[in-house]
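In: The amino acid sequence is not available; the structure is as follows:
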């Protein structure tokens, strides 16, 4: 990317607020992807990707749900002005209110690299469903597509272990 680009985060957050959009990709290069995300209050899935992630909370607070190597769900609270490092391969679910903004930086996707989106049963914590995508362009919004696929299918939302059906939001 030449010449080097300057990004003013306040302008980006104002633009997202004014347009009601949820994500603005700042850059997408082979070794670096950066975007600002607005409000993830609706998230229920865990995202798994092959890249380390760096999160900076620009405004407000994030509850970052993640799953330990043993499979337990835990939460780290990231307050405004704080940063978090999430190691590659860790299932994570960033949840924050509509008036909150986060800067996320990660490695660009490699050719044929697969992003996974996993939902767990709220009753027995068994794996409900997994969506997989090759994300050649992050602007294609793989999260929204995964959500559509999951919530439009009662079969995907039905737990094979206990029979519980996760309701639509």
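Out: Received, thanks. Remember, it's a predicted structure, so these values are computed and weren't measured experimentally. Numbers count the residues shown, from 1 in each chain.
In: contacts and neighbour counts: CA atoms only from here.
Out: Noted.
In: would you list every one of the strands in this protein?
Out: 23-29, 32-38, 46-48, 53-59, 62-67, 73-78, 83-86, 92-95, 101-106, 114-120, 127-134 (DSSP state E).
In: for the third one, the distance to its chain's centre please.
Out: This means strand 46-48. Relative to the centre of its chain, strand 46-48 is centred 7 Å away, using CA atoms, centre = their mean, to the nearest Å.
In: Comparison target, given below:
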């Protein structure tokens, strides 16, 4: 069942949304959040370092700028997929990924709204030795709550979470989380 009227088919001017996000200093604007659809525009986070494990497939379109999409293979190796401006990427559910692009860049993301009981996970690895550092998990019922920023705050507010148990390196706290 639709939460919108069958006659409601809104049009969004994406560049205008991007300008508003920049002016407001925000990172994400949800465009649609319906029964099985979630679409949002995101600005880059210059401090992004975690790998998101999404229970849904994601389709990402680089509106402005270039993204280095860091992924982790099933073997645990980190690879980088370069998505140029105008490029479209499909990231399957369960693939740890970290979309890294500057704040002036814009990304359009379309994915499935979370089902009851599904959790998004955010994982960090040591930048020195690549050992697993920490994982945050959250059931995302409303993407407007910006779960990425919340996970970042919990991680970066804790020196214990940022300290590698293997090599002792302490990941520096991020600014502007």
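Out: Sure thing, it's come through. The shown structure was predicted, so the numbers you read here are calculated from the model rather than taken from an experiment.
In: rewinding a little: make a markdown table from the strands of the first structure and add distance to residue 8 of the first structure to it.
Out: Listed next are the strands of the first structure as a markdown table, based on distance: least, CA to CA, whole Å:
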| stretch | distance to residue 8 of the first structure |
| --- | --- |
| strand 23-29 | 10 |
| strand 32-38 | 11 |
| strand 46-48 | 27 |
| strand 53-59 | 12 |
| strand 62-67 | 21 |
| strand 73-78 | 21 |
| strand 83-86 | 18 |
| strand 92-95 | 23 |
| strand 101-106 | 12 |
| strand 114-120 | 29 |
| strand 127-134 | 30 |
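In: so which of those comes closest to residue 150 of the first structure?
Out: strand 127-134 (7.5 Å; CA to CA).
In: for that closest one, the distance to its chain's centre please.
Out: 13 Å.
In: hang on, the earlier thing: for the strands of the first structure, which one sits closest to residue 169 of the first structure?
Out: strand 114-120 (13.4 Å).
In: and that closest one with strand 127-134, angle?
Out: Strand 114-120 of the first structure runs at 160 degrees relative to strand 127-134, counting by axes from the mean of the first three to the mean of the last three CA atoms, to 10 degrees.
In: Which elements pack onto strand 114-120 of the first structure?
Out: On a contact count with 3 or more CA pairs under 8 Å, 6 or more residues apart in numbering; DSSP states H and E, strand 114-120 of the first structure meets strand 46-48, strand 127-134.
In: residues in the second structure aligned with the longest one?
Out: Think strand 127-134 of the first structure. Here strand 127-134 of the first structure aligns to the second structure at residues 132-139, judged by TM-score structural alignment.
In: And for that stretch, what's in contact with it?
Out: 114, 117-126, 147, 151, 155, 161-165 (CA atoms under 8 Å, 6 or more residues apart in numbering).
In: Setting the sequence-adjacent residues aside, check what's closest to the counterpart of residue 28 of the second structure in the first structure.
Out: Aligned counterpart of residue 28 of the second structure in the first structure: residue 23 (TM-score structural alignment). Residue nearest to residue 23 of the first structure in three dimensions, not counting chain neighbours: residue 37, with 4.6 Å by CA to CA, 6 or more residues apart in numbering.
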